[in-house]
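Participant: with the sequence up front, the predicted model follows.
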Amino acid sequence: MSALVETRTSGAPLLESRNRMRLVAAAPSLWRVVEPGGRVIGHLQEVAQAGSIRFRARRYNPAAHVFRDLGDFWNADDAVECLVFAR
């Protein structure tokens, strides 16, 4: 597994090449997770916890008009994978 704490100049976490999703900035430390076809499947939020960085997977629930947290992960790829498989 590659190190994922590196960031691009845009601040978005690097995703492994096996992950075809892309990240689009939505706010500071928040990115939309976008499928290759352009559909947004959720959000990735960078969260500081106890001196380290975690990545929170969030999905919008249109019926309740709220975001639902799916979990916090040690790397961005795991958080994005959670969004992909939690459809």
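Facilitator: Arrived safely. Residues are numbered from 1 along each chain as shown.

Participant: switch to C-alpha atoms for all contacts and neighbour counts from now on
Facilitator: OK.

Participant: which parts of the chain are helices?
Facilitator: 76-85 (DSSP state H).

Participant: presented hereafter is structure B, for comparison with structure A:
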Amino acid sequence: MILTTQNGPAVGVRGVTLRAVSDKRWRVLDRTGRVIGHLRAEAQSTGIRFHAERFDLASARLRHLGAFWSADEAIDCLRYLR
């Protein structure tokens, strides 16, 4: 999956909506419009890794939940770790 929504419309992926925050980061919203986390793409020599991240209010920073080889897997991580 290639995600290129810098200034374009939101992209829907299996029950969620992705809104571009930057060229390599997307805000992930559930069906009701609630933010469930962030998806970050990182190019590596072996391919693109997708990182699932969630904002931690107590520490006021994004907390890394995992790195995956597909955006779908990273989004599933955000869904299941709610």
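Facilitator: Ah, there it is. Everything numeric in this text was worked out from a predicted model, so none of it was measured.

Participant: what's the TM-score once they're superposed?
Facilitator: Once superposed, the chains reach a TM-score of 0.84 (TM-score structural alignment, normalised by the length of structure 2), with 79 aligned residues with a CA RMSD of 2.0 Å.

Participant: matching residues in structure 1 for stretch 22-32 of structure 2?
Facilitator: Mapping stretch 22-32 of structure 2 onto structure 1 (TM-score structural alignment) gives residues 27-37.

Participant: and the residue mapped onto Glu42 of structure 2 from structure 1, how close does it get to Pro62 of structure 1?
Facilitator: Here Glu42 of structure 2 is matched to Val47 in structure 1, going by TM-score structural alignment. Noted for Val47 of structure 1: a distance of 24 Å to Pro62 of structure 1, by CA to CA, to the nearest Å.

Participant: so which of these two has more stuff around it?
Facilitator: Each of Val47 of structure 1 and Pro62 has its neighbours counted (other CA atoms under 10 Å); Val47 has more, 15 against 8.

Participant: and Leu70 of structure 1, what does it touch?
Facilitator: Leu70 of structure 1 is in contact with 56-59, 82-83, counting by CA atoms under 8 Å, 6 or more residues apart in numbering.

Participant: could you do Arg54 of structure 2 as well?
Facilitator: 36-38, 62-65, 78.

Participant: now list the buried members of those residues.
Facilitator: 36-38, 78 (16 or more other CA atoms under 10 Å).

Participant: ok, of the residues you listed, which one's closest to Arg27 of structure 2?
Facilitator: Of all the buried ones among the contacts of Arg54 of structure 2, Arg27 of structure 2 sits closest to His38, with 4.6 Å by CA to CA.

Participant: understood, closing this out.
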